[in-house]
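Q: Following is a predicted model, sequence given first.
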Amino acid sequence: MSSDSPSASSPASAPAGATLQLVWLRSDLRVHDNTALSQAAARGPVVAVVAPCLAQWVEHGHGANKLDFLRRGLHVLQQALAGYHIPLKVLDCDTFAEVPEALAALCDQLGAQALHFNDEYAVNERERDRRVRERLTESDVRLHRYTDMLAFTPGELLTGKGDYYGVFTPFSKRWHKEVDSRRLALNEAPQVQATPRDAQGREIHGDAIPPLPETLKGEPATALDAELWPAGEEAAQERLERFLTFRARRYHEQRDIPATRGTSELSPYLALGMISARQCYAAVLAENGSLADGDVGLTSWVNELIWREFYQHILVGFPRVNRHRPFQRHTEALQWRDDDAGFVAWCEGRTGYPIVDAAMRQLVQTGWMHNRLRMVTAMFLTKHLLIDWRRGEAFFMTHLVDGELGANNGGWQWAASTGTDAAPYFRIFNPTTQGQRFDKDGEFIASMVPELAELPAKRRHQPSADDCQQTGYPRPIVDHKAARQRALDTFKALSKSE
C-alpha cells in the first residue's frame, strides 16, 4: 500500500495506447489494497462502477442495518475515489439478472474495453458473474478476475483425496503451511489520474448514490444510528489500530466477555470489504512477526480471520449450503418443532433466560452481537426450543450490520449440529451457566435488560419467581433439563434412522 491519501503530484498520464478500464466494485468498498482497482489503474484510465441491486439484497434477507451501512459506505468510497479523479458510476439495477446488460451498455457508452472485478463466492453471485462474462465476451470486452478477499482461491487447498476441507482445523493448518508473502502482499493504491473521458472525448463524472427505499419487505426501512458503525475504510483502519493498541494482546482472554469491548468489531467492514484481510494480516505481522506463533491474543484473532476464509471455501465446495440445506446431509430428516410463540419470545428477548435475552436485545438495538452470544442464542433456539436453524439464520441476517452468508450460515449450522465442525448434538449450552461464566457480575445483562439491573449480581442470571413478578421480567419459557432431554431424544432418533 503506497499511502493513505492521494499523491499531491500532478495527475499521472495513462500508458501509451492505454484504453479505458472499468472496475466493478462489490464487497470490496475501499481504495487501498484492492486488487481489481490496483490492476485496472495500472493499465490505463479507470472508472469505477457499482450495482447496488437493493431488491436482490432484500431477497437475500439483508435488512436496513446492512443496507444503510452499504449506502453510507458507497458515499465515503465515492469521495475517496474522487481524490484520485476516479468517477463512480451507479447502475440502476434491482436484481443480479439485470447487471450483465447494464454493464455491457456502460462499457459501450464509455468506450471501456476491459472490466476488472474481485471474485465473490456465494452461488447467486457466482452465477451473476458467469452471465456477465458471457455477455461482455459478446461485446469483445476483456474480463480480468482476481482473488482478493481470500488468500487462496477455493479449490487451491484440498485434502489428500482431492476434496474440499469440511473441517476447520486441517484447513487452518494447511493454510498456515502454504501461505507466503506473495499471497499477503498489499496492492498499490492508484495514482491520481487525469479526469477520464468517454469514447466521444467527454469528461466522465460519477452518479448520485440512491437512497434506501422507505420500506423493505413492507417494513419501515429504519436503520441504526450511524455513529454506532461509521462507514468507510478510514473508520475501519481506526478500529484496527485501536484494537491492536488496546485489546489485541488480551483478545484470547476477553473475546468471550460481552461486557468488555474485547473484540476487533471489524466484521461489518470485512463483510463489505472496507478493510481487507491482508491489511489485518499485515498489521499482525508488523506487531508480532508471525501469524501462527508468538502472542497468543494476536494468533487467536488470526484464527478467526481464517475461519472467515474457510466458510467462503465451503460455499464453493459444498454449494448446498447456499440453498438453505444442511452441510451434514443426514440432518435433513431432523424433526424441528413449529413453535411460533417461542420464536417470537426469542426474537424479542423474552425467553426468561437473561443472557439469551440480553444478547437478542443487543442484536436488535445495535445490529451486532458478541460472538460468544451468537453461539449461546443460536444453540438456545435450535436445542432448547428445537426450532429450525434457518429461521434464526434469517432473523440474524435481517438485523446484522455484518450479515454475510458464509459466516452467518456457518455459525448457525455449527450451533445446530448440522454444519462443518458441528458441535456434537449432545453438546447443549446451559444458558444460565454460560451467563455466570462469561458475564460473572451480570454487567452485560444489566446493560441490555434494565428490569434486572437493580437485582444483586448473582440473581441477575437466574431471577426468582418473586424477582420476575416485581420487575416484570418473564419466567423461563422452557425448562433447561427437559429441553435438553428433548433435544437429545430428537437427535438420537435421527441417528437411529440413518
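A: Received the coordinates, thanks.

Q: can we go C-alpha only for contacts and neighbour counts from here?
A: OK.

Q: Report the buried residues of the biggest helix by length in the chain.
A: For the chain, the longest helix by residue count, based on DSSP state H, is helix 296-317. Judged by neighbour count (16 or more other Cα atoms under 10 Å), helix 296-317 contains these buried residues: 296-303, 305-317.

Q: now swap in stretch 474-492 and tell me
A: Neighbour-count burial for stretch 474-492 [16+ other Cα under 10 Å]: 474, 475, 476, 477, 480, 483, 484, 486, 487, 488, 490, 491.

Q: Any chance of JSON lines for the residues you listed, columns secondary structure?
A: Putting the buried residues of stretch 474-492 into JSON lines (DSSP: H, G, I helix; E, B strand; the rest coil) gives the following:
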{"residue": "474", "secondary structure": "coil"}
{"residue": "475", "secondary structure": "coil"}
{"residue": "476", "secondary structure": "coil"}
{"residue": "477", "secondary structure": "coil"}
{"residue": "480", "secondary structure": "helix"}
{"residue": "483", "secondary structure": "helix"}
{"residue": "484", "secondary structure": "helix"}
{"residue": "486", "secondary structure": "helix"}
{"residue": "487", "secondary structure": "helix"}
{"residue": "488", "secondary structure": "helix"}
{"residue": "490", "secondary structure": "helix"}
{"residue": "491", "secondary structure": "helix"}
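
Q: Comparison target below:
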Amino acid sequence: MTTLVWFRTDLRVHDNPALWHAAQRKDDVLGVVFVSEKQWRRHGLGPRKIQLIKNRMYALADELKALNIPLLIVNAPTFAECNLSLQRACVQMNISRVNFNIEYEVNERHRDIEFARWCRENQIEVNKFHDQCLLPPGSVVTQQGGPFRVFTPFKKAWLQQANVVMQPPLPAPAKRNAADARTLETLARVQSQMLKQGPLPEQEDDPLWSVAEADAHDKLECFISERALDYKDDRDHPLREGTSRLSFELSLGILSQRQCLHAAQQENKGFLAGGFPGIDCWISELIWREFYRHLLVAFPDLCKHKAFKPETEAVPWRHDEDDFLAWCEGRTGYPIVDAAMRQLVQQGWMHNRLRMITAMFLTKHLLIDWRKGEAFFNHWLVDADLASNNGGWQWSASTGADGAPYFRIFNPTSQSEKFDASAEFIAQMVPELAVLAPKDRHAPDNLQRARCRYPLPVVNHQYGRARALEAFKLSQAQTLTEGDA
C-alpha cells in the first residue's frame, strides 16, 4: 500500500503533519507537488515569488530524497488540472490514501472538496491536517459562538487555548528503506507521462532569498537568540536588523507557525505571554498572522476582494492612474514612502512599519482603493500571502478588522523622522537625496528637490488628510441613509 503526501504551501520535512503521519505507517510514502503557474498568476503572484516556489520544490525533492521518499514535481497549470493529474497518479500508483495539510482560501478549499469527493467515490482514504494555524479556524470564538472581529479579544482567547494545546514541533520523518525496483519503475513511468503536460521549470537562484530548509532553521535560531529580546524596541526602524524577516519562509511553508511559536516560547521562559517584552511582542505578531487566517475562513468574501466592513464599500475612491503610478514607482515626493516602494521592487520585501506607512498613504492621502495597493504588493512581495496581505491592507485603509476609527492617518514625514531619524534608510533607497543633510532628507524644500531632481509631493499632507476624512464621513452618512430607506 502507498500513501501519497500532497505538498502545497507546506514545503518542508520538519513539523509537517501530513508527511509525519504518512511516515508513521509501514506503507510506501510518495510525495507530489504541482507547478500551477497559470493559477498562481491568476492569484496575482509575480515572477519572483513564482520562481522561488519552484526553487523550493527542487530543494524539497532533495531533502525528501535523503529520507528515501520520492517527490513527483508535476506541471499542472490550474487547480482543475491538479485534481485531474492527482486522480491519474492515484490510479496508476495504486494509492490507498492521500495526506495533505489544509489551505484556507476559497479556491483552494473548493479544489480540495472536489478531490476528496473523487477519493470517496474511489475508496481512497483522505487525511487532512491543520498546519498553518496552531489553533484551527473556527476554534477560537466569542462567548456567543461567533468569530472575533477585533484582534485584542481574539488574542486573549487564543492565548488561553494555546497554552493548553501547545506541543513541540514534529521532527522530520526517519529515513526509510529505499523503494524497491518495481515501485521506482512505476514512479518513473508516471513521471514520464506527466511530463507530457509540459516541461518542468528551471531553477534560478535568487541571491537575496535562500530556499533551503536548513537555512530557514538557522535564520529562526539567529533571530531568537540574538535579536528577539530587542524586537519591541527595534522592530519599527527599517535600518535596524530588528525584525525576523521570516515572513518569506512562513509564506512558502519552509517554516511552520508552530516552529516559530515554540522557539519563541522556549526563549521566553516557557511563556507565550508574560515573559520578555520583546519576545512577547513577536509572539503577538505571529498571533496576528493566525487571526487573519481565522478571518479568511469566517468571512470568505475576504477572498473575493470585499471589504471586511461592508459600509466602507461606499467610500468614493479616486481613480487617478498618474498618482497610483507615482506611488508604484517611488516618486510621490515623500521620501520615506518612495524609499519603501523602491525597497519593495528591488528586494521583494518591505519592512512592516513601511508597509503601514505606504498603504495608509495610498488609501488616505491619495484616496486610492486599497485593492489596487494590495494587488501591487501581492505581485512584488516574496512573502505574498493572501490572509496577511489582505488583513494588513484593510487595517491600513480602515476597511478591515480593527477597533480604531477611520481617522487614524499617519503623517509620513513624522513617521520618517521618528523611525528613520538619521535618514540613512532614505539615503540608501533614494540615493538622489543622499547629498542632503540627514535632517533635510525627510522633507526637502523646493530648491533642494530641484537640485536633487526629486519630485514635488503629489499631494499636500493636510489636504490629503482632510479629503480622506471627508470621504469616509460621507460614506458613513450614505450607508446610514441607505439603511433607513
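A: Structure received. Since the model is a prediction, treat every value here as computed from it, not as a measurement.

Q: TM-score for this pair?
A: A TM-score of 0.94 describes the superposed chains when it is computed by TM-score structural alignment, normalised by the length of structure 2; 470 aligned residues with a Cα RMSD of 1.7 Å.

Q: Determine how far the longest helix of structure 1 lies from the middle of the whole chain.
A: 12 Å (Cα atoms, centre = their mean, to the nearest Å).

Q: Relative to structure 2, which residues correspond to that helix?
A: Aligned by TM-score structural alignment, helix 296-317 of structure 1 falls on residues 277-298 of structure 2.

Q: List the superposition-based mean deviation of the matching stretch with respect to structure 1.
A: Compared with structure 1 after the fit, stretch 277-298 of structure 2 shows a mean deviation of 0.6 Å (mean Cα distance after the TM-score superposition for structure 1).

Q: got the contact list for the residue nearest in space to the middle of structure 2?
A: In structure 2, the centroid-proximal residue (Cα atoms, centre = their mean) is residue 385; its distance is 2.7 Å. Residues near residue 385 of structure 2 by Cα atoms under 8 Å, 6 or more residues apart in numbering: 251, 378.

Q: could you measure it against residue 229 of structure 2, distance?
A: Per Cα to Cα, to the nearest Å, residue 385 of structure 2 is found 27 Å from residue 229 of structure 2.

Q: One more: residue 110 of structure 2?
A: Per Cα to Cα, residue 110 of structure 2 is found 42 Å from residue 229 of structure 2.

Q: More neighbours: which of those two?
A: Of the pair residue 110 of structure 2 and residue 229, residue 229 is the one with more neighbours under other Cα atoms under 10 Å, namely 22 against 13.

Q: Where do the strands of the stretch 1-150 of structure 2 begin and end?
A: 2-6, 28-35, 71-75, 95-101, 125-129 (DSSP state E, counting those that start in this stretch).

Q: average distance between the second one and structure 1?
A: With the two structures superposed, strand 28-35 of structure 2 lies on average 0.9 Å from its match in structure 1, counting by mean Cα distance after the TM-score superposition for structure 1.

Q: What of the last one?
A: When structure 1 is overlaid, strand 125-129 of structure 2 sits 0.3 Å from its aligned residues on average, using mean Cα distance after the TM-score superposition for structure 1.

Q: That strand maps to which residues in structure 1?
A: Strand 125-129 of structure 2 covers residues 142-146 of structure 1 once aligned (TM-score structural alignment).

Q: Can you lay out the buried residues of stretch 474-492 of structure 1 as a markdown table showing distance to residue 278 of structure 1?
A: Shown next, in a markdown table, are the buried residues of stretch 474-492 of structure 1 (distance: Cα to Cα, whole Å):
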| residue | distance to residue 278 of structure 1 |
| --- | --- |
| 474 | 46 |
| 475 | 47 |
| 476 | 45 |
| 477 | 45 |
| 480 | 43 |
| 483 | 44 |
| 484 | 42 |
| 486 | 45 |
| 487 | 41 |
| 488 | 42 |
| 490 | 43 |
| 491 | 41 |
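
Q: and of the residues you listed, the nearest to residue 36 of structure 1?
A: Checking those against residue 36 of structure 1 by Cα to Cα gives residue 491 as the nearest, at 46.5 Å.

Q: Not counting sequence-adjacent ones, nearest residue to that closest one?
A: residue 425 (6.6 Å; Cα to Cα, 6 or more residues apart in numbering).

Q: who's in contact with that neighbour?
A: So residue 425 of structure 1 contacts 416, 417, 488, 491 (Cα under 8 Å, 6+ apart).

Q: Surely the first one touches residue 379?
A: Yes: in this structure residue 416 of structure 1 lies within contact range of residue 379 using Cα atoms under 8 Å: 6.3 Å.

Q: And residue 371 of structure 2, how far from residue 379 of structure 2?
A: 12 Å.
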